[in-house]
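Chemist: here is a sequence with its predicted model. Questions after.
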Amino acid sequence: MNNRHLIAILRGITPGETIAVCEALINAGITMIEVPLNSPDALTSIAMASNALGERSAIGAGTVLSKKQVWAVSDAGGTFVVSPDTNKQVIEETIRLRMFSFPGVFTPTDAFRAIKAGATGLKFFPAEVLGPKGIKAMKAVLPPELPLYAVGGANPDNFNEYFAAGCAGFGLGTYIYKPGMDAGQVAERAAAAVTAYDAGKPA
């Protein structure tokens, strides 16, 4: 995936808002966009974004809990799956369908279960509870090439702390989008995130 390791999490977005918000994100430089499946009519939003913007971005789904949901995301044109847990079936099915898998982990046991199932990267959630120190301690025993994402409490003000802990990137939820925000507000926050990411990313 030739994208910045920044995932915009659009929880609660509706199909009518999706294209404008996604275009704002892409234009700002965030090209990994997640629509959680507990958003209104999420699969329609994923299909719309994939059809319209799939050549410029990676559109995926979050809060994916079952193989059936993995199939639905694939059918909608999604290219990655973010799950809140380390469900082996979800991870393996995602990889089998040639999508990228980013399961949520909190402990070393979670992390190695996800790695054994074939995870593309790991989502440390909630990062604000683990903190950079907790992530750094786990990073020491994980495969060095595996990208780690801080999700839940990560924002441009603390990117550098998580970079120092060994994270490759971030999932941005309520910082980047809350229901009711318009594309202009999203664009401003996305630009700030990209600036902080580019400035802090280790060479």
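Modeler: Thanks, I have it.

Chemist: switch to C-alpha atoms for all contacts and neighbour counts from now on
Modeler: OK.

Chemist: could you pull out the helices for this protein?
Modeler: Per DSSP state H, the chain carries helices over the ranges 15-28, 42-53, 67-75, 88-96, 108-117, 127-139, 159-165, 183-200.

Chemist: and the shortest one, how far from the chain's centre?
Modeler: Taking C-alpha atoms, centre = their mean, to the nearest Å, one finds the center of helix 159-165 at 17 Å from the center of the full chain.

Chemist: ok, now the fifth one?
Modeler: Mean C-alpha position of helix 108-117 versus that of the full chain (C-alpha atoms, centre = their mean) differs by 18 Å.

Chemist: list the buried ones in that helix?
Modeler: Neighbour counts over helix 108-117 (16 or more other C-alpha atoms under 10 Å) mark 110, 111, 112, 113, 114, 115, 117 as buried.

Chemist: related to what we said a few turns ago, and residue 173, which of the helices of the chain is closest to it?
Modeler: helix 183-200 (11.1 Å; C-alpha to C-alpha).

Chemist: got the angle for the closest one vs helix 15-28?
Modeler: Between the axes of helix 183-200 and helix 15-28, defined by axes from the mean of the first three to the mean of the last three C-alpha atoms, to 10 degrees, the angle is 30 degrees.

Chemist: who does helix 183-200 touch, helix- and strand-wise?
Modeler: Packed against helix 183-200 by the contact rule (3 or more C-alpha pairs under 8 Å, 6 or more residues apart in numbering; DSSP states H and E) you find helix 15-28, helix 159-165.

Chemist: next up, a structure to set beside the first:
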Amino acid sequence: MKVEEVLAEGVPPIVAILRGIRTEEAVDIAASLVEAGVRLIEVPFNSPDPCGSIRAMVKALGDRAAFGGGTVTSTDLAEQLAAAGGTFMVSPNTDAAVIARSLELGMDVLPGFLTPTEAFAALGAGARDLKLFPGSVLGSSYIKAIREVLPAEARIWAVGGVGVANVAEFRAAGVYGIGVGGSLYRPGDDAATVAARAASLVAAWKAAS
């Protein structure tokens, strides 16, 4: 599935970031997230076997969730991600060439930005969704300020330090979605633990609506 297909089903715009996941546990962890209502799942490329994990998850759950790759910092990684079946690309930075190549490959893009200059560069390269990273360092007041100058169709996703405790604050500031890593999954966590955290996060998101 692609991101928009998942979101069209009323799923909260929450990306689970599975940094450090191993291929042999990827399907079980992903299944626990999907059952809890988190159906956008990212495996960063600095994980042990990102393409293997993505390929396994897509094969098992590709009709129920969108799977993508994170820390995509080159066109080569974008090509590897597409070949593994990933349908969206997440990066920590704004690189016009990586954005353009990812779009050419049919993937949705979520490039990272920090400044208005980077945000407009990403939009100019074809992005609509923008990843504010690190979100918790700049906070909700920054999001409110930068939304005033961005086009109305631009969608900000806050990533980094966002979770159950502050999701309502970020929603009130106008974020479209969030990406959550360590407070959802850390290497060694079992599926039941991840499922419980995901359920709490989904409940917090809905309560802040």
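Modeler: Good, I have the coordinates. None of the values given here were measured: they were computed from a predicted structure.

Chemist: that older thread, mind giving me TSV with the helices of the first structure and columns for distance to residue 7 of the first structure?
Modeler: As requested, the helices of the first structure are exported to TSV (distance: least, C-alpha to C-alpha, whole Å):
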stretch	distance to residue 7 of the first structure
helix 15-28	10
helix 42-53	14
helix 67-75	17
helix 88-96	18
helix 108-117	19
helix 127-139	14
helix 159-165	13
helix 183-200	10
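
Chemist: figure out which of those is closest to residue 152 of the first structure.
Modeler: helix 127-139 (5.2 Å).

Chemist: equivalent range in the second structure for that closest one?
Modeler: With TM-score structural alignment applied, helix 127-139 of the first structure matches the range 135-147 in the second structure.

Chemist: tell me how far residue 180 of the first structure lies from residue 150 of the first structure.
Modeler: 25 Å (C-alpha to C-alpha, to the nearest Å).

Chemist: sorry, back to before: looking at the helices and strands packed on helix 183-200 of the first structure, which is closest to residue 68 of the first structure?
Modeler: Comparing those under C-alpha to C-alpha, the one sitting nearest is helix 15-28, at 21.4 Å.

Chemist: residues in the second structure aligned with the closest one?
Modeler: Residue span in the second structure matched to helix 15-28 of the first structure, by TM-score structural alignment: 23-36.

Chemist: average offset of the matching stretch relative to the first structure?
Modeler: When the first structure is overlaid, stretch 23-36 of the second structure sits 0.3 Å from its aligned residues on average, using mean C-alpha distance after the TM-score superposition for the first structure.

Chemist: that stretch: how far from the chain's middle?
Modeler: The answer for stretch 23-36 of the second structure is 16 Å, by C-alpha atoms, centre = their mean.

Chemist: what's the answer for stretch 138-156 of the second structure, then?
Modeler: 18 Å.

Chemist: same check, this time on stretch 104-113 of the first structure
Modeler: With C-alpha atoms, centre = their mean, you get 17 Å for stretch 104-113 of the first structure.

Chemist: and that stretch, which stretch of the second structure?
Modeler: Against the second structure, stretch 104-113 of the first structure falls on residues 112-121 (TM-score structural alignment).

Chemist: how far does stretch 110-127 of the second structure stretch from one end to the other?
Modeler: So stretch 110-127 of the second structure: terminal residues 7 Å apart, C-alpha to C-alpha.

Chemist: ok, back up a step: can you lay out the buried residues of helix 108-117 of the first structure as CSV showing distance to residue 85 of the first structure?
Modeler: What follows is the buried residues of helix 108-117 of the first structure, written out as CSV (distance: C-alpha to C-alpha, whole Å):
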residue, distance to residue 85 of the first structure
110, 8
111, 10
112, 12
113, 10
114, 9
115, 12
117, 12
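
Chemist: between the residues you listed, which is nearest residue 124 of the first structure?
Modeler: residue 111 (9.0 Å).

Chemist: and the spatially closest residue to that closest one that is not a sequence neighbour, how many residues sit next to it?
Modeler: Nearest non-adjacent residue to residue 111 of the first structure, counting by C-alpha to C-alpha, 6 or more residues apart in numbering: residue 105, 5.7 Å away. Using other C-alpha atoms under 10 Å, residue 105 of the first structure has 22 neighbouring residues.

Chemist: residue 105 of the first structure and residue 92 of the first structure, how far apart?
Modeler: Residue 105 of the first structure is 16 Å from residue 92 of the first structure, by C-alpha to C-alpha.

Chemist: check the buried residues of helix 108-117 of the first structure and tell me the two furthest apart.
Modeler: Top of the distance list for those (C-alpha to C-alpha): 110 and 117, 10.8 Å.

Chemist: what sits in contact with each of those two?
Modeler: Common neighbours of residue 110 of the first structure and residue 117, using C-alpha atoms under 8 Å, 6 or more residues apart in numbering, do not exist here.

Chemist: for burial, what's the neighbour tally of residue 68 of the first structure?
Modeler: Neighbour tally, residue 68 of the first structure, other C-alpha under 10 Å: 12.

Chemist: corresponding residue for it in the second structure?
Modeler: Using TM-score structural alignment, residue 68 of the first structure pairs with residue 76 in the second structure.

Chemist: do I have it right that residue 126 of the second structure meets residue 98?
Modeler: No. Using C-alpha atoms under 8 Å, residue 126 of the second structure is not in contact with residue 98; the gap is 10.7 Å.

Chemist: more neighbours, these two?
Modeler: residue 98 (24 against 14).
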